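>>> sequence-free structure coming up:
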């Protein structure tokens, strides 16, 4: 009888650990490995990051049911992890450039928002961006995303579904933990 009590204690402990891990992984944190060069020099290919799923509120799928409650708006230049609008089975990571209601245009690689040149939008780029894109008018509850490595990033400029809706946001990238620990800005 004593052995069964001991086994039951181990089973309970394993169940509790599994439940805690599921909650942390599906509600609080997202662990991701960066697969491409689209965010270099900020985040390099192969880096591992943690994102905070609740940075903007509650937004997750739980046993097939989508739960979403916005508590805070994403801010310009946040690094966001989201479901790719053209294929929601893939997660992407990009920098938020355009907010709802704004018009984003890229002229000679320079970002203009509502007709005003925004030099800080290119501060994250490892080289001088080129090209002309837009204008794109960002719908309500949606965002325009670009990679920091603009010459090698497939971002809002190239997608069939140009904008990321709030419901597609998974979290905000907050820390790179491999190969070194760095807070992401």
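Yep, it's here. From a predicted model like this one, the values you see are computed outputs, not experimental measurements. Numbers count the residues shown, from 1 in each chain.
>>> use CA for all of it now, contacts and neighbours both
OK.
>>> beyond the top strand by length along the chain, next helix or strand please.
Counting residues, the longest strand in the chain under DSSP state E turns out to be strand 169-178. Using DSSP states H and E, the helix or strand that follows strand 169-178 in sequence is strand 182-183.
>>> residues making contact with that following strand?
174-176 (Cα atoms under 8 Å, 6 or more residues apart in numbering).
>>> what do you get for stretch 143-156?
So stretch 143-156 is contacted by 37-42, 93-100, 104, 122, 124-127, 129-130, 138, 157, 162-166 (Cα under 8 Å, 6+ apart).
>>> report the buried residues of the longest strand of the chain.
169-176 (16 or more other Cα atoms under 10 Å).
>>> do stretch 128-146 as well
Buried residues in stretch 128-146 (16+ other Cα under 10 Å): 129, 133, 135-139, 142-146.
>>> ok, and here's another one to check against it:
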């Protein structure tokens, strides 16, 4: 009988101990709120870092880069692509339109999509009052560019630049253009429907001014390159092709 009482007491103590373990501790709401606040802040900082330092998103608003990029395409660019290397011929880049664009905002400074009636070109805006173009690099710093019958000749080469990414046969004669140091000569793949370096002239200053430079806005400075186009987002998701020329133009 005495053993039964001992066992009963031990059983009761074990049950009570298990019951204490199963009891839920009260939630410390202050601690929970602080923890979630820290997570939200970290996520926000990471998002800002990624979008401002690592990648750039742009929407194509015309067909001047067809067939590589078409109207309404959404493209992600790599902002770090040229951190340790220089842009190459054939790269598709996001850059600031070389020509002064203050006049584009005189009517409506709150424009979200930059549409200038005199340009009608591939332009993408990643935030208000900032105009971004998407083009392919054709001419490198120090090169001479001449376009004859739509074909590009670099440094007086006898053979024109091979451009298999062009859908239609380009037209027109342009140049010569002399690309300055740290600058690039850029054109659209839809050569007959692209407003690019062939047409970017200084047309807002007085041509009679002795300091007038007709090529002031023609070339893209390396510092104005925002990113290298990398990926088209769904539904037509694929990597953006950056053409590499087997035989670089020579004299």
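Perfect, I can see it now. All values reported here derive from a predicted model rather than from experimental measurement.
>>> overlay them and tell me the TM-score.
The TM-score (TM-score structural alignment, normalised by the length of the first structure) is 0.88; 171 aligned residues with a Cα RMSD of 1.4 Å.
>>> map residue 74 of the second structure onto the first structure.
With TM-score structural alignment as the criterion, residue 74 of the second structure lines up with residue 48 in the first structure.
>>> these two touch, right, that match and residue 31?
Yes. Counting by Cα atoms under 8 Å, residue 48 of the first structure does reach residue 31; the two are 7.3 Å apart.
>>> neighbour count: those two, which is higher?
residue 48 (19 against 13; other Cα atoms under 10 Å).
>>> quick check, central residue of the first structure?
Central residue of the first structure (Cα atoms, centre = their mean): residue 81, 1.3 Å from the mean position.
>>> quick one: map residue 19 of the first structure onto the second structure.
Match for residue 19 of the first structure (TM-score structural alignment): residue 45.
>>> residue 51 of the second structure versus that match, what's the distance?
Distance from residue 45 of the second structure to residue 51 of the second structure, counting by Cα to Cα, to the nearest Å: 10 Å.
>>> re the thing from before, what's next to the host helix or strand of the match of residue 19 of the first structure, contact-wise?
If you go by DSSP H and E, residue 45 of the second structure is part of helix 29-49. Under the contact criterion Cα under 8 Å, 6+ apart, helix 29-49 of the second structure has no outside partners.
>>> helix or strand right after that helix?
Using DSSP H and E, the helix or strand that follows helix 29-49 of the second structure towards the C-terminus is strand 55-59.
>>> just checking, what packs against that next one?
Judged by 3 or more Cα pairs under 8 Å, 6 or more residues apart in numbering; DSSP states H and E, strand 55-59 of the second structure is in contact with strand 74-78, strand 123-127, strand 225-232.
>>> need those strands in CSV with distance to residue 86 of the second structure, can you?
As requested, those are exported to CSV (distance: least, Cα to Cα, whole Å):
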stretch, distance to residue 86 of the second structure
strand 74-78, 14
strand 123-127, 23
strand 225-232, 11
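>>> residue in the first structure paired with residue 4 of the second structure?
Checking with TM-score structural alignment, residue 4 of the second structure has no match.
>>> and whichever strand or helix holds residue 4 of the second structure, how far out from the chain's middle?
Residue 4 of the second structure is part of helix 2-22 when elements are defined by DSSP H and E. Taking the mean of its C-alpha atoms, helix 2-22 of the second structure sits 70 Å from the chain's own mean (Cα atoms, centre = their mean, to the nearest Å).
>>> any residues touching it, and which ones?
Contacts of helix 2-22 of the second structure (Cα under 8 Å, 6+ apart): none.
>>> ok, residue 200 of the second structure to residue 127 of the second structure distance?
Residue 200 of the second structure is 23 Å from residue 127 of the second structure, by Cα to Cα.
>>> name the residue in these two with the higher neighbour count.
residue 200 (17 against 13).
>>> how about the equivalent of the more buried one over in the first structure: what's its closest non-neighbour residue?
By TM-score structural alignment, residue 200 of the second structure lines up with residue 159 in the first structure. Leaving aside its sequence neighbours, residue 159 of the first structure sits nearest to residue 86 (Cα to Cα, 6 or more residues apart in numbering; 6.8 Å).
>>> re earlier: and the two most separated of the buried residues of stretch 128-146 of the first structure?
Maximum pairwise distance among those (Cα to Cα): 25.1 Å, between 129 and 139.
>>> what's the match for residue 169 of the second structure in the first structure?
In the first structure, residue 169 of the second structure lands on residue 128 (TM-score structural alignment).
>>> tell me the SS of that match?
Assigned with DSSP: H, G, I helix; E, B strand; the rest coil, residue 128 of the first structure falls in the coil class.
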